[in-house]
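> Got a predicted structure here, sequence first:
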Amino acid sequence: MEIFATGLNYKTAPVEIREKLAIPEEKYSEILEKISLLPSIYEVSILSTCNRVELYGLSDNIEESFEEILRLLSSYSGLKVEELKKYMFLYRDRDAIAHIFRVSSSLDSMVIGEPQIVCQFKDSFSKARESKAVKHVMTRLFDKAMNVSKKIRTSTGISRRAVSISYAAIELAKKIFGDLSDKNVLLLGAGEMAELAARHLASAGVRHIFVSNRTFEKAVQLADEFGGSAIRFNKLFEFLPEADIIIVSTGAKEPILKKEHFKKIEKIRQGKPVFIIDISVPRNVSDDVNEIENVYLYNIDDLKMVVDRNLEERKIAAESAKILIDEEVAKFDRWLKQLQVSPAIVKVRNFASEIKDYQLKKLFEQMPYLNEKERENIELAVNSIINKILHRPTMYLKDKATKENSEFYVDIFEEMFSPKWDFRKRMDVSLKKGRKSEK
């Protein structure tokens, strides 16, 4: 049995291919069931996001499983097998385990450290478990993957730094104000990034959000989403003194907010800081606004510098995470190899248990006067002797399972306890045959 990981992602396939393979919620169970019923696959889970469609599983013939998966996905997507094959990757054993750990830890994501993949990974496994498509081995692997993900996030801080323009704005706002719960936000314009920044601010618990847009209906619609207030564009400057954080994103060709606007409200603000994020291109806030004390203006290039710096820090954290993943892959691989020798160990222990039961039965028949407690003590002592005798060969086999040529040692172990070496039993059989022939 081997672990495998196969599929395609943003590194191996363009979006027009990925979208054909994407599995919607209503189709997920059907596709999962079809793949889990493939004869060479014992356990399987599917992860389908906008950036990847990947399958992780356990197989007794990975090449056969890969070909069967290709045919099934070809039928589902309408892509020819040969075309699909160009975009599909296939990892096995340690490479597969390492890939699964990287995905769960967001080291394989387009944006390193992004948190969404953790929830998507966990959700995909929950669905596979509910469908009984995963059992002991893959359950252990996914639990370990989530554990590795948590360990990487807490020990490397890989997801602490903002790597989106909108979230970088929030990070800067918190540096200026600290607590945002008593701050008012003015959203000027309804650009996508400005709207997203406002959403982040709303989730950070700001007091109130005002929205002003040239199209008033759009301002009303957006304000309703935030539980805020819409302001007519020509009334904008009346509300300027109320704003602690201003997000500007309009299509204007020249500055809307200028130095004189903030000079007018200086006394009203009584020295309270104003944080302005100008995401407009061209810029909608004049540079000289920054000359006013306690007014902090950042444009999209300033935010991009924050994002780039944070991305570099995440890349450094990712290098530390790779070392941790290598260690965890080695541990899981060792457990998996030791698991594969378990049948041989169980067979030997069952053999020892049969001998024990037979000998104790004979002993207790010869000593009928023993009470129940005495019999229990004798049985405990015999069990202890068997466990101590078998402990060393068991540990020896588990150790050899992690080395090369492990099958060689398993064969020797099983051969040692083969019935063919039980000469006394064979002699007893031959003696009985001889007595019958004499008669």
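Done, it's in.
> all contacts plus neighbour counts: C-alpha atoms, from now on.
Noted.
> Run through the strands of the protein in chain order.
Assigned strands in the chain, in chain order: 2-9, 41-48, 52-59, 89-92, 184-188, 208-213, 229-232, 245-248, 274-278, 295-299 (criterion: DSSP state E).
> Export the ones you listed as a markdown table, with columns for mean neighbour count and distance to residue 151.
Listed next are the strands of the chain as a markdown table, based on neighbours: other Cα atoms under 10 Å; distance: least, Cα to Cα, whole Å:
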| stretch | mean neighbour count | distance to residue 151 |
| --- | --- | --- |
| strand 2-9 | 24 | 22 |
| strand 41-48 | 24 | 21 |
| strand 52-59 | 22 | 21 |
| strand 89-92 | 17 | 24 |
| strand 184-188 | 25 | 36 |
| strand 208-213 | 25 | 37 |
| strand 229-232 | 19 | 43 |
| strand 245-248 | 26 | 36 |
| strand 274-278 | 25 | 35 |
| strand 295-299 | 18 | 35 |
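> Second structure for comparison follows:
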Amino acid sequence: MDFYCISTSHQIANLEVRERFSFSHQRIKKSLEYYKENNDQFLGPKSEIAILSTCNRFEIYVTFRGNQHEFLDDSTKVFQKILAFVSELTGFSIHEIDPLFVQYHNMAAVEHLFRVTSGLESQVLGEVQILGQVSDALSIALEIGSARHPLASLFQSAIHAAKRAHTETEIGKKPTSISSAMVQIAEKWMKESGKQMILVVGAGEMSKLALKTFNQRDIKNITIINRTYSKAIELAYQFNCQVAPFEELENLLQSADIVITATSVEHPIITHDSLHPILKLRKDSSILFLDIAMPRNIDSAIRSIPGVELIDLDDLKSRLDQTRQHRENEARQVGKILEEELRIYSHWVEVMPTIGKLHRKAEMIRRQEMEKMIQLNPDLDSQLQEKIDFLTRSLVKKILHEPSSKMRMETTHKEMNMYTNTLHYLFGLDEEENAYQIDLEQPKND
């Protein structure tokens, strides 16, 4: 089974470039739907695809259903097709985007996803938010139907490994996420300046995380605004804050001491030209802006205004490095866990074709026997047929579950080869395999 991944992230691309690859959930859904409708233009109907998009990374994962595909011996062609898809989505030419992406193939792609999901490749080492984002990427791909068993199994294994890593080590016990780092900066500003009035622009996940951290530290005097007023009210009620209409932004900037922006817009909502006259109306022009949005909500040109301090996502990176040493120590333990989980997954990939053949042959025999039974009992009512069908499916599944699990988990490489060869010999799994190439995920109604 072949896996492919292309990845761009904070390690390669600056903030301006990453903004072009920032996809909302809705945009990911539309992109996957576009791929499904036009897959002949890219990698064909047997390909599976998932998109992971976060503040700091954009990745596409691809595999193929079945053991053979037309690009089997040409990984370069596969990567070019994936880049062509990205080009369609973003408007960049392939020539422009090719240098921005790292390419991973087979176990390198698998290991990369495991490391990403566990937080080892995050800007904040070990942060746990990426685990939820990978889970979301899988859920969306399953919802759209662009991923099925092979790709879903890869993502599920990566998620399982990441959960183990966060449970068995302290890499996530003292998390330093973008939101918590931002709150620390706000606290320091308030302590040094004596200013307390906070304005939060946006009611999405990043705003919620920031408000949750403020709430845990008993920081009050916060006002929330959002284009969808009801969402601002919901957050204000949850965290005991004040709320105002989005249209009051300019008025609120006249009195706010700290402004946190985390709203989803394509263009900055605060610019040099819009802010400068507002600050002239303030008694004190000093103000802290924390822009944790992607794309950015605030024009970086405001830094030239006296008294204004602006911190964006790239600025946070250097500040977060101070707490990195402890997490680097824990990362070594995480690495050992991932090595173990990668061995298990690699083993599973090797035995999966044999297990699949065994299940398909068993299902073929079950269906043949069901057909014989129905032919011998033509008066059998449909409800009883359905019950017998359900019973036989359940029997096949339960009988094969234990040997399948042991094949996946309990054998060494030597034992695996022995068991695989034995199963092939005893059950004739290589004999007329095409006769039982049936779709187990969508069984026929007998």
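Good, I have the coordinates. For clarity, every value in this text was computed on a predicted model and none was experimentally measured.
> tm score of chain vs chain?
The TM-score (TM-score structural alignment, normalised by the length of structure 1) is 0.54; 315 aligned residues with a Cα RMSD of 5.6 Å.
> thinking again about what came up before, just put the strands of structure 1 in CSV and tack on distance to residue 121 of structure 1.
Shown next, in CSV, are those (distance: least, Cα to Cα, whole Å):
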stretch, distance to residue 121 of structure 1
strand 2-9, 14
strand 41-48, 7
strand 52-59, 11
strand 89-92, 18
strand 184-188, 35
strand 208-213, 34
strand 229-232, 38
strand 245-248, 34
strand 274-278, 34
strand 295-299, 35
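> and residue 70 of structure 1, which of these is closest to it?
strand 2-9 (9.1 Å; Cα to Cα).
> For the residue in structure 1 that residue 93 of structure 2 lines up against, which non-adjacent residue is spatially closest?
Here residue 93 of structure 2 is matched to residue 80 in structure 1, going by TM-score structural alignment. Using Cα to Cα, 6 or more residues apart in numbering and skipping the chain neighbours, the partner closest in space to residue 80 of structure 1 is residue 74 (5.7 Å).
> number of nearby residues for residue 92 of structure 2?
15 (other Cα atoms under 10 Å).
> What separation do you get for residue 353 of structure 2 and residue 407 of structure 2?
Distance, residue 353 of structure 2 to residue 407 of structure 2, by Cα to Cα, to the nearest Å: 11 Å.
> more crowded one of those two?
Between residue 353 of structure 2 and residue 407, residue 407 has the larger neighbour count (other Cα under 10 Å), namely 23 against 15.
> Might one say that the more buried one is in contact with residue 414?
No: using Cα atoms under 8 Å, residue 407 of structure 2 is not in contact with residue 414, being 11.7 Å away.
> Tell me which residues touch residue 256 of structure 2, please.
197, 198, 199, 287 (Cα atoms under 8 Å, 6 or more residues apart in numbering).
> Out of these, the closest to residue 258 of structure 2 would be?
residue 198 (4.8 Å).
> Could I get the full set of helices for the stretch 201-350 of structure 1?
216-226, 236-239, 259-269, 300-340, 342-366 (DSSP state H, counting those that start in this stretch).
> Which one of the contacts of residue 256 of structure 2 is nearest to residue 400 of structure 2?
Using Cα to Cα, the contacts of residue 256 of structure 2 come closest to residue 400 of structure 2 at residue 199, 58.8 Å.
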